[in-house]
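A.B. asks: attaching a predicted model along with its sequence, questions to come.
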Amino acid sequence: MWFEFWVNTEGNMAADPFVRLHTTWQANGLNRYYVTMEVNFATAKITVWNGTNPDHTQNQSLQWTHDQLKNQWGLYHIGWWLTWSAEGVPTLSPVITNRFGVVQTFGDAALSATPVPPGALDVVRFTMQNLRAECFQVSQMASKPSTYALITQSGSWQRGAVLDVPRLPLATIPRAEGSAWDVITEIAKATLATAEFNSDGYFRWKDHTRWASPPTEANLTVSSARELAGLTISEEIDACRNYVAVKWANWARVKSGTDGHLWIGDSGGGIPIAPGATISRAIPIGEDRWDARTPNTYLDTLPDCVSITTTAAGSTAAYGVVEVGTTRDGGTVTLTMRNRGTTTVYYQGTTLYARTAGSAGPSGPTDAFATAQNRASQSVYGIQTYEHPGGGWVQYRDTAAELAESVLKAGEYPIPSLQSVEILADPRLELGDVVRVVDSTGAALNTLAWVVGIKTNGEDGRITQVLTLRGTKSNGAPVDAGLVPDLPVNPGVGPPQ
């Protein structure tokens, strides 16, 4: 079994950066064994543990030292190769690849003090501190990857996403509905980010900091000499927001409840699963339930268990033989069982565990607000308010305050809007691009603007593109140059009689 992930320690001088994989193995029924793997970049230590104590530091351990981890900051690929002997002894071997493609392998470590009986991987807990990590996955492979090409899968896949550094932490994942893209869109709206696929097929996520300062360069230039056919400029005097409130969900003191669980049963009655074969069972589940957890293998169909036996009569459980998984599609949970052994086993039934959507505790999070304001803008335009809904994805006050400041800086003064900017169609233009608009015939413009809308039309063999643009900076507060304010009353006229 191959555990792998990428980490980046560059630019992080915080104390004790490490990554830890803590795996739980369900063996011989409901007994638990723990295999833990850790890489510590501060001490340059690579450590593995194995035993029955949930506190991994109390179990048998073996350790390697790799000084490069603390002396060379940057991007690393971390891999762990795990095998089991017939007696249940786990053997682990770390494989570390630095950003220059240099592969460092280490000797095998057999942790024989506590052999693990036949069972299955139940839980993987991924813990990291003071670094960035991505692309964690677990694979079943025939042999340990030993070359750079095999370790990084070079040539077999291509990175299709570019993401900004994560900035907004979560206390818990709020309830979400719809497709994956619906959820991504919801998060982007809540955090003032942009999510898009560009014309080359890459997914790009840019966070709210992209609006922090006006851009100085354009992706493209459109001019009245060639591309520009028409435009309309407007600037509403009150089109600003100088008092911003961002709603955030305060999860402090909210505890998880124990009510609301649901048991979903399915009777198999001794369905055979031949060696190498896979069977599936479709089990209905209410739309108001959370996803069912993958059950553990056991002799009886106890709650949160699946019964798989060596005979049709069901007298002996078959541990460590069948790979079990669950998937959810609407109101149906599909239980999949694959026999990885050499003899036929039998599915007797299952009792799945699922919680109700309302079981987060006796009370949910409380709504709070973080605010930001510009009094200079308020003195000119009055108080123009904007309340930004966090959608449940903003869960810390510091996060909300950062977003409030970002919104305020983007809209504390009116920004010119360029509507109906008709140009020759250019497929290179994308939402979020910066264009330079040069109009030497009508509006006498030479300015940068964000692309916030694109509409492409084709008619009678003619393709046109209409852009909606937003200026990158305001024109500042109005100045009454050369004007003398009127006196409160006419000095040449006496009081009325």
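C.D. replies: Received, thanks. Residues are numbered from 1 along each chain as shown.

A.B. asks: going forward, measure contacts and count neighbours with C-alpha atoms only.
C.D. replies: Will do.

A.B. asks: in the stretch 1-150 of the chain, which spans are helices?
C.D. replies: Remark: helices assigned in the stretch 1-150 of the chain by DSSP state H, counting those that start in this stretch are 68-71, 148-152.

A.B. asks: out of these, which gets nearest to Glu4?
C.D. replies: In terms of CA to CA, the element of the helices of the stretch 1-150 of the chain nearest to Glu4 is helix 148-152, at 8.8 Å.

A.B. asks: OK, contacts around Ile237?
C.D. replies: Going by CA atoms under 8 Å, 6 or more residues apart in numbering, Ile237 touches 381, 414.

A.B. asks: likewise for Trp248?
C.D. replies: 367-370, 389-390, 392-397, 400 are the contacts of Trp248 under CA under 8 Å, 6+ apart.

A.B. asks: distance of it relative to Tyr202?
C.D. replies: Distance of Trp248 to Tyr202, given as CA to CA, to the nearest Å: 31 Å.

A.B. asks: for the protein, which helix extends over the most residues?
C.D. replies: Taking DSSP state H as the criterion, the chain has its longest helix at helix 397-411.

A.B. asks: ok, then the element right after it?
C.D. replies: Where DSSP states H and E defines the elements, the next helix or strand beyond helix 397-411 is strand 417-424.

A.B. asks: and the comparison structure, right after this:
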Amino acid sequence: MQRPDDPTLAAAVDSPTRHPLVSLRADWSRDGTYSHALSDLSDVTRDVTVERSLTGDLPPECTLVEGYATAKLTAGLGGQRPSDPRDIARMLSPFRSDSPLYGLPEVDTPITCDLGFTTDAGPAMLRQFTGSTRSLAVSSADRTVSMESLDQAGRLRVPISLPPDAEMDAMNADPEYWGFRWLVNTQWIVDYVLRRNGIFFSPPPRPNCLWAVTCHGGMAPDIGYSHEYWNGRANNLATDPLYIPGVYGLAANGGPNVVAIVNTYMVAPFTPGLTSDTAHLFEFYIKAGGTNAFHPFADGLVISASTYSRQFNGGTFEIDITTAGQLTLSAYNAATKTLTVNGPKFSGAAAWHAVGCWVKYDAHAGTLTHQWMVDGVVTPPATVPLTSFSLYADGGNGEVWAASTLPVQCMQVSLAPTPPANWGKIPHVSQADVDTGLNWLAGLPDVVNGDGWQVIRDAVAAEYGIVGFDESGRFSFVNRDTARARATAAPVRSLTSAVSLSDLTVSTAVDSVRNVITAEYTPRLQTHDPVKVWESPAVSALDSPPGTTTITITLPFRTQLTRYQLTSLPPTSWPSTSDTDAFISLNRDTGARVSNVTVSRYQTADDKLQLRISNPNSFWVRFARDSATPALVIWGPGFVSGSTTKQTWTNTASVSTYGQRVLSLPNNEYRQQGDSAAAIAGSLLTDLAAPVPVLSDVPVVGDPRLELADIVTLSDPDGLGGPIRAHVIGIRRALSDTDGLSDTLTLRAEPPNRG
């Protein structure tokens, strides 16, 4: 409920003499200011209706509080504003050149609607709708305008492609042996979609961000690609959580009992010292103190960025932390550490800290300048010698290693010529409320250019949560456990036949009972054994001249490949019987084998790969075994559907009373794990064990404070009795010149024996 503690507004709502108010505004300029000359339509609003409801996957008779929230506004406009030369119909006509909107798009325009009352303290307005216009019908006959608008779900328009991400089939089959689970939580999926649509639950990526991992229930890059789960270990999978609450949602857990280590790639080359103003910014949140304990597999790593490969070839900058809480920055020339400088040091008990390190390498001067930020406190810049640092990259994008040596989240690396202004002094204010999901996936479904709102709806439907945008346009996702906990709260409003109720009809049907639940689930998995990803289609397909040639190829399916140098084989060893990336290179003109050609592969997108061919000879080379057999092959992980499991859960007490009443959960590609499915089924069996009273189309006097999922009580002492405790799952709120403000509610009542 909005403003539940405002007694003046409450008195105005319940007053026998009510003076409702409306504010309807359109942002025709689309600049967020609502300052266009025609923005305020309040004076010409004759009637307005806002319909808000929850729509779920369960049968209607179950009437469970779950699903996705949608809202629609319809408004009728008529008359003339005092400041306008013409009536509103002519002012909004798209064909009048003298209209202030002539040439401007009238549909898909941001809209807000507030409703309220005149109170003893003055006007009290509450936001009822935030969305955008979907249709505008202008009537010449009666000079009126009909407007229809939909809520903020329309903001989620950016096509969504979920990255290829899944745990290995062998790990899924025997997690105890592997000691870790690379699972993905619903929170990660929801946040991934929101971020692509400019809604940031946690800090947004910096401008020119090269790589980012949120850790919000998954370790796949938010910005970046081709990740490899290098290692992970939990001492006890039953007791050591892989993720814990962080500053913003979930964070990757780390410490003496658990660690996760990933190897990923940036979206562009990592080029320290490329120009005089090239510098990089490393940022993350970490839970650390003056005394820290690490897992035996951890070495203090937080983030490293390499021009080629960490501590192997090229140059690497690495941010580490010690068990004593000391932050350090190290530089590596290939495998040799050439510099270590200390940053800030934590003290006291472990707590969450925002950390940043700005690094600038001057290749000409042979120096490195660094500056640190911890919780908004920025150190002075310091410059130290760095005379040995390799910039070798071999044409590929930068490599990143990241680890949860300690709990960590919101990691990113970006290009930054200077440290950010007000660095760390203004914490990010979350733009959405994203709960931790009850559902964990083995792998992300193969979604390519999907509808963002549909992706979120499907992911949340897999666990029967609640998702949508509220009256102010703020996004929220609530899992079933959170929703059920809220259901025990005190009612926000009492509706009585003497004051609020116009009519009340209660129906109770045994069809609302479901005490046997069946579900199928199929994990999405990465193959432990590599599969053939691509092979040259023809003997001449990759013919390359002297020098270096880069060829981009499109893969037949999306996958994740690490940087790799292919193996050169003699013709007698072809076809390769192993899973090694390999080729045969021949002199194109003579057919003689050439052994000094090198080929490296670099992934640039989920379905794109670059081959970098270095031919030091004076002649063209061909990749073939002979004149008829092409010879270059790429291997890598495949992504497949695992075995489908069908499971049944039963509430035996309910069965003994009402008999078996089966609910078969619809198949959902986001429901993949038995333990997650069992938790969801258990929650549903509890809620659907007994008949549920249903109250549809309950007319009450309008109360703009009421919201979806609010709990109310209804009392009809001379009729049906009560109090009846119920959840609001639908609201139709209407204001008109003739009927005032009224609500029609759809309610899910609790059984009479529950208070």
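C.D. replies: Right, received. Where do you want to start? This structure is a prediction, so every number in the text was calculated from the model and none was measured.

A.B. asks: residues in structure 2 aligned with the longest helix of structure 1?
C.D. replies: The aligned range for helix 397-411 of structure 1 in structure 2 is 674-688, by TM-score structural alignment.

A.B. asks: coming back round to it: out of the helices of the stretch 1-150 of structure 1, which is closest to Gly286 of structure 1?
C.D. replies: Closest to Gly286 of structure 1 of the helices of the stretch 1-150 of structure 1, according to CA to CA: helix 148-152, at 41.2 Å.

A.B. asks: which part of structure 2 matches the helix or strand following the closest one?
C.D. replies: On the C-terminal side of helix 148-152 of structure 1, the nearest following helix or strand under DSSP H and E is strand 161-163. The aligned range for strand 161-163 of structure 1 in structure 2 is 432-434, by TM-score structural alignment.

A.B. asks: what about the strands in the stretch 1-150 of structure 1?
C.D. replies: 2-8, 18-27, 31-40, 45-51, 60-65, 75-84, 90-98, 103-105, 109-110, 119-129, 132-139 (DSSP state E, counting those that start in this stretch).

A.B. asks: the fifth one vs structure 2, average distance?
C.D. replies: This points to strand 60-65 of structure 1. Strand 60-65 of structure 1, aligned to structure 2 and superposed, deviates on average by 5.5 Å (mean CA distance after the TM-score superposition for structure 1).

A.B. asks: which outside residues touch that strand?
C.D. replies: With contacts defined as CA under 8 Å, 6+ apart, strand 60-65 of structure 1 is touched by 44-51, 106, 109, 111, 113.

A.B. asks: again, but for the second one
C.D. replies: Residues outside strand 18-27 of structure 1 that contact it (CA under 8 Å, 6+ apart) are 32-42, 116-131, 296, 319-320.

A.B. asks: at 7 Å what do you get?
C.D. replies: 32-41, 117-129, 319 (CA atoms under 7 Å, 6 or more residues apart in numbering).

A.B. asks: same question for the last one.
C.D. replies: With CA under 7 Å, 6+ apart as the test, strand 132-139 of structure 1 has contacts from 1-9.

A.B. asks: for the stretch 151-300 of structure 1, which segments count as helices?
C.D. replies: Under DSSP H, counting those that start in this stretch, the stretch 151-300 of structure 1 gives helices at 180-191.

A.B. asks: out of the contacts of strand 132-139 of structure 1, which comes closest to Ser280 of structure 1?
C.D. replies: Met1 (24.1 Å).

A.B. asks: contacting residues for that closest one?
C.D. replies: 81-83, 139-141.

A.B. asks: are any of those residues buried, and which?
C.D. replies: Burial by neighbour count, 16 or more other CA atoms under 10 Å: within the contacts of Met1 of structure 1 this picks out 81-83.
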